[in-house]
Every structure is written in C-alpha cells, then in structure tokens.
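Peer 1: What follows is a protein structure lacking sequence information:
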C-alpha cells in the first residue's frame, strides 16, 4: 500500500513539473510573439517569408482589419501576426507546424489553424474578394479593358483571356472519384480570367478535378454576363484554348489551319495573346506555393476552394 502511494506521489510530482515547463514555454513563446516585429527584417528576408513586399503586407493587414475579429483576452494574437502567419502558409506551402515554429510568429499549431482560417475567410468576404477580383461591370470599364488588350495583342474586341488550372487536394472522404482528374491526382479545377496586365478579373474555384474545362465555362457566371452583353448588342469576347467550345463571346484557335492563310495568322495571334493567362497562372502559383502540384492542400474541397480565392 505504501508503495502504491509513493508511485502516485511520484507521478503527481512529474505531472506538476511537466505542466510548469509547458506553462513557462507558453509564456516565453507569447513574449517572443508579442515583442517581435516581423517588419524589422530586411526587405529580401521579409519577401522570402511572406511572398509580399512590406508595403503590400501592410496594405493587406489594413484591408483585413475591419473583417477580422479583435481578441478580447489579454493573450489574444495581434491581427498583424495572424495575417503574416496566413501569408507565410500561402507563400511557402508548408505544413502548419513549421509555420507556427517560424521565429517571427511563435504560434502553437492550434493558433496557426485558427489564424489561417480567420484570414482565409476574411479574404473570401464579399467586401474584399469582390473589391479585388471583379469583371468589368460598366461599359466604359469594358471599353478601357478592350483598348488595353488591343494595344498589347493587336486583336480587337478582346475583354480578357480564360484558362483552367488544377490545384491538388487530398482525397476527400465523400465522392472521392469526382476529384480524381485525368492527370491521375485529386484536384480542384479552377477557372481564371485575366487581362493583358495579368490582373485576375474573374475566378471560379468550385468544381472537382474530373470536370472538363468546357463544363466549368458553360456553368460560369462570366459566360452569362457575356451572353447578356451580346443580347444588348455589345460585341466583345474572351480568348480560350481549344478545350473550350467556340462561341460568339469565346474565341478559340483554328486547329490545323493551312500555313500562309488568314486562319493560320489568326491562330498565331490568338496563341500569343492567350499566353497572358498561362503566365498569370504560373506567376500566381510561383508566388503562392501552396497552390503548386507538389504541395497539395491538405484540406477538404470547400476549404481548398477558399484558399484558391485567397
């Protein structure tokens, strides 16, 4: 009986010491987090960590401040740290534990999960997503977009360029087969529209990887908007590759055109112009590496779609 009591006392003492060590570590990490200033890093180091310049990061923080909840507890995490934590995750494509162990953040894994969730949902809010990713709404805006695209490509009437890109995700539990694409991995098929300046004007990240680009296009809001413009007598169009259906408001290249003909010349101009959206997608994935094929978003599809938008 005495031996059993002794063992209980030893275990209780070990647990108390362990809890004291954890408490001290939390205090030290919290102190490091609250006293650190990531903006003191050099511009090159900062951009390597967060994939944005300091000015752009500050602008993102101020943009998100109204939509992110302000912590009421004394130990709450500053909005600046939350946003930088999410930017680090988007930019590096690494797992949350390594994001939290970053010396600039000093966050536990649960804190990292909450920070990424809050910032991602904030970036998907209508007042932010709709403010930055918007298709030309008014006729004068469309006329300006057409003018800029004509100066860049020499093709009249072009409002933008459309293409699809696959973002790898983990196999979902439900309807897993729908996300298995023709390249033999699970993904979201995201449709992107951009202009000659590589500015994204529309994005549709809703459909699973097995969905063909043409199906995504036919069920997209941007197609409906173009159809309405044509119904009103406004003649403009997007350029897409041969995977899309040729429509009055969507021009695709003329395949197997005989060399030296107007059709072959049109196809050369078309391919050169449409390369803008391919460059746009390449730059997007190069900047925010969580979208790269080799990184795979370890989230269920709905959350992965929010990451793509963000």
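Peer 2: Ah, there it is. Just so it is clear, the model here is predicted, and its values are computed rather than measured. Residues are numbered from 1 along each chain as shown.

Peer 1: CA atoms for contacts and neighbours, from now on please.
Peer 2: OK.

Peer 1: could you say which helix or strand contains residue 207?
Peer 2: Following DSSP states H and E, one finds residue 207 within strand 200-208.

Peer 1: So which other helices or strands are in contact with that strand?
Peer 2: strand 187-194, helix 301-309 (3 or more C-alpha pairs under 8 Å, 6 or more residues apart in numbering; DSSP states H and E).

Peer 1: and those, which is most packed in?
Peer 2: Of all the helices and strands packed on strand 200-208, strand 187-194 carries the top mean neighbour count, a mean of 25, counting by mean count of other C-alpha atoms under 10 Å.

Peer 1: which residues does residue 166 contact?
Peer 2: Shown in contact with residue 166 (C-alpha atoms under 8 Å, 6 or more residues apart in numbering): 187, 188, 189, 190, 209.

Peer 1: Double-check that it belongs to a helix.
Peer 2: No. Using DSSP: H, G, I helix; E, B strand; the rest coil, the assignment for residue 166 is strand, not a helix.

Peer 1: Tell me the spacing between it and residue 100.
Peer 2: According to C-alpha to C-alpha, to the nearest Å, residue 166 and residue 100 sit 28 Å apart.

Peer 1: Structure two is appended below for comparative analysis:
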C-alpha cells in the first residue's frame, strides 16, 4: 500500500509542533523553578547594595510593608512577590530597559510582565509609603530639628526649614496631538521632553516634599505657586508663624517664607555676604538631586522613562521614597560624595514677578533686608 506523501508531511509537522510545545512547557517550568528558588538575599552585602541600592534589612522591611497591601490569590505560575520587588528595585537603580532587568539573575520574567510589575510596585510605594517617608516639617519640634540640622552642619543662614528647586526627569515624547497632554507641553527649555519635578531637601538630603505633577514646559515658579506647600507656608505666615524660610534660586519670587538671592549685589557688601551664605546653604538641594539621580539611574536624562506621565510620576515618587529609606538606614556609598545635579542647570534669571510691587513681594524684600542686617551683626 502506497503511503501518501501529504500524510507523511502532516505527521512530521504534527510531531515537530508537539516537540515545540513540550520544549516551551519545559522552559516555562525551568523559569518558574528559577523564580521560585531565586534568593538575592544570598548575595554579598556590597553586591546587594550595588544592585538594589537598599541594604538587606531595608529591603526586607520594604517587602513586608508592601505585602500588607497586596490582596490577590497566589498562583504557581506568578512571579513571587519578593521577586517583583527585586525586579522593580533593579529597574529603579540601573535605569536599564525592561528586557535587561528581566534577564538579570535568571529571574525569567518577560518584558510585558516586568512592565506590569513595575507599575504595580511603583503604585504600592507611592500610595502607601510616601506619606510615611516624605513629610514636610509641620510641628514645632519637627521645624526645630530641621533648622538645627542646617546649623549643626555649619550653614550660616538662619531659620532654614528646607531648600527648594526643580529638576527635569526625561520621559518619552507624548503624542503631538494628544488632547490633554500634547508633546509641546513636555518640551522643556533644554529641548527634551520631561516632567518638571519640584522637591524640598533638608540638610541630611532627606526629601521633605516632592511634586511630579507638571510637564517640563511649566516654569519652576508656576509649580511653586500652585503647590500645596506654598499654600501651607502662606497660611502659616498669615497665622503669625514667622522666621521659617525655604531657600530658592532666582527663578523664584521673593516671599516672606521663601528667600532668594539678591541680584547684582556689589562685592564686599552685606548683600554679598547674604548671597554667599544663601548659595552655600541652597546647594543642599543640588546635591540632593545629584545623589538621588545617581542612586536611581532611571531618573537620569540619558535613561528616558518610556511611560505616560502618570506612570512615570509613580516611578518618580517611588524613587523619592526609596531615597529617604536609604538615608534613614544611612546607606552610604560612592554615590553620596560630591554629587551635584548638573544635568539641566537652574533657572537663574530674573523672574518677572520679582519686580511686581505687591504686598507679598514687598514684605519678602523687607524680611530679606532684616536677615542681611542680622548677618552684619553676627
């Protein structure tokens, strides 16, 4: 009986397909086994911190804190939660593409899975941990502690409760014709698309406040004027709480609670002394941004975040929380030495509002003059 060649061809294809299915299934089992048995905690301490930025104690606490807010059934083919956290930490710290993160250390996580994990972990951190780890000083004791922190580090500017500035975090260009967030809204003065992130640092480089809501084309002063911290400072001042100052550069308007440099101060004058002390103290925010971006490289200009503003914002908030956790545990490394944010510079030009003669600006200039006089006496 003659054998039909088409039947032989069908059999060959059929068995080849079965072999491919079995191979893929075996590979999935291998990846699942690797994921379930992977234990980054077995890495040496120095290697662990270099990869994940946190130490083992802080990482374990982070995993335990986040697990409290995860209410989903465990399935054998899902990535274990602790490895989801590790995969996210790798992305934050290395700033590489998702495929690079997913292939590191035999995690066996696909790129789409990494994307979902990153969004999930970033959301958990920004929603549940940000209020715990990022707090602006509001009580009398908190304010005193921040002021004393600046003085104890040798900064000679009085009554400082924080240093403020903005920095640009690069993101992929949104659609040009997007009805809500068109690309032009994110094109900053340096020529790349970004989120303009406002942050306030204390003398220990702890982030006291962070705001990642605004596109790159929005000016620092406009972000400040619309911020909840500005409203809080203004309200407290109106309630009679005085002598609490944030320090900002000349891109901000002078206000009774926000001290800025004196423009064109002649050398060897009290105004020049004021500027020198102001610059030295305000440099804390530049160093803070530098350390933050060096530790979490996904925030750097050359590591563009390929996400929407909402998702990128959650990543930024997560990295701010993790930065403060590093400071809390005093995790020191080479990233903390002489590191300033030199990626996008400052808006050091005269802000138009600074020349408007309204009551707030007038009172701000008056208070700045009083500080100058006090520095002469001291």
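Peer 2: Now that the structure is in, tell me what you want to look at. Everything quoted here is computed from the prediction, not taken from an experiment.

Peer 1: What span of structure 2 is the strand holding residue 207 of structure 1 aligned with?
Peer 2: Counting by TM-score structural alignment, strand 200-208 of structure 1 falls onto residues 207-215 of structure 2.

Peer 1: again, but for stretch 115-123 of structure 1
Peer 2: Mapped onto structure 2 using TM-score structural alignment, stretch 115-123 of structure 1 covers residues 117-125.

Peer 1: And that stretch, what's buried?
Peer 2: Using 16 or more other C-alpha atoms under 10 Å as the test for burial, stretch 117-125 of structure 2 gives 117, 118, 119, 120, 121, 122, 123, 124, 125.

Peer 1: Give me the residues contacting it.
Peer 2: Contacts to stretch 117-125 of structure 2, defined as C-alpha under 8 Å, 6+ apart, come from residues 66, 69, 84, 85, 87, 88, 311, 314, 315, 317, 318, 321.

Peer 1: List the residues that contact the residue nearest to residue 200 of structure 1 when sequence neighbours are not counted.
Peer 2: Among residues not flanking residue 200 of structure 1 along the chain, residue 194 sits closest, at 4.2 Å (C-alpha to C-alpha, 6 or more residues apart in numbering). Listed by C-alpha under 8 Å, 6+ apart, the contact set of residue 194 of structure 1 reads 160, 161, 162, 200, 201, 202, 276, 277, 280.

Peer 1: The fourth one and residue 122 of structure 1: what is the separation?
Peer 2: Okay, so that is residue 200 of structure 1. 19 Å.

Peer 1: same check, this time on residue 179 of structure 1
Peer 2: 26 Å.

Peer 1: where exactly do the strands run in structure 1?
Peer 2: Under the criterion DSSP state E, strands of structure 1 are mapped to 158-168, 187-194, 200-208, 237-239, 250-251.

Peer 1: want to try TSV for those strands, with distance to residue 19 of structure 1 as columns?
Peer 2: Formatted as TSV, the strands of structure 1 follow (distance: least, C-alpha to C-alpha, whole Å):
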stretch	distance to residue 19 of structure 1
strand 158-168	40
strand 187-194	42
strand 200-208	45
strand 237-239	62
strand 250-251	64
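
Peer 1: what's the closest of these to residue 291 of structure 1?
Peer 2: Residue 291 of structure 1 sits nearest to strand 158-168 of all those, at 5.7 Å, using C-alpha to C-alpha.

Peer 1: Next, the angle strand 200-208 makes with the closest one.
Peer 2: Between the axes of strand 158-168 of structure 1 and strand 200-208, defined by axes from the mean of the first three to the mean of the last three C-alpha atoms, to 10 degrees, the angle is 40 degrees.

Peer 1: okay, and strand 158-168 of structure 1 goes to which residues in structure 2?
Peer 2: With TM-score structural alignment applied, strand 158-168 of structure 1 matches the range 160-170 in structure 2.

Peer 1: Same check on stretch 20-33 of structure 1?
Peer 2: Counting by TM-score structural alignment, stretch 20-33 of structure 1 corresponds to 22-35 in structure 2.

Peer 1: what's in contact with that stretch?
Peer 2: Residues from elsewhere that reach stretch 22-35 of structure 2 (C-alpha under 8 Å, 6+ apart): 76, 77, 79, 80, 83, 106, 107, 108.

Peer 1: Show me how to select, in ChimeraX, the buried members of those.
Peer 2: Of those, the buried ones go into a single ChimeraX selection, burial set by 16+ other C-alpha under 10 Å:
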select :79,80,83,107,108
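
Peer 1: Same list, the contacts of stretch 22-35 of structure 2, but as JSON lines with distance to residue 258 of structure 2 please.
Peer 2: Shown next, in JSON lines, are the contacts of stretch 22-35 of structure 2 (distance: C-alpha to C-alpha, whole Å):
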{"residue": "76", "distance to residue 258 of structure 2": "55"}
{"residue": "77", "distance to residue 258 of structure 2": "54"}
{"residue": "79", "distance to residue 258 of structure 2": "48"}
{"residue": "80", "distance to residue 258 of structure 2": "47"}
{"residue": "83", "distance to residue 258 of structure 2": "44"}
{"residue": "106", "distance to residue 258 of structure 2": "50"}
{"residue": "107", "distance to residue 258 of structure 2": "48"}
{"residue": "108", "distance to residue 258 of structure 2": "50"}
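
Peer 1: Which pair of the contacts of stretch 22-35 of structure 2 spans the longest distance?
Peer 2: 76 and 106 (17.2 Å).

Peer 1: What's the local residue count around the aligned partner of residue 298 of structure 2 in structure 1?
Peer 2: Counting by TM-score structural alignment, residue 298 of structure 2 corresponds to residue 290 in structure 1. By other C-alpha atoms under 10 Å, 25 other residues sit near residue 290 of structure 1.

Peer 1: show me what contacts the nearest residue to residue 290 of structure 1 once chain neighbours are set aside?
Peer 2: Setting aside the residues directly before and after it, residue 290 of structure 1 is nearest to residue 93 in space (C-alpha to C-alpha, 6+ apart), at 3.6 Å. Listed by C-alpha under 8 Å, 6+ apart, the contact partners of residue 93 of structure 1 are 288, 289, 290, 291, 292, 295.

Peer 1: Now which residue in structure 2 aligns to residue 93 of structure 1?
Peer 2: Applying TM-score structural alignment, one finds that residue 93 of structure 1 aligns to residue 95 in structure 2.

Peer 1: For its match, give its distance to residue 306 of structure 2.
Peer 2: Counting by C-alpha to C-alpha, the gap from residue 95 of structure 2 to residue 306 of structure 2 is 11 Å.
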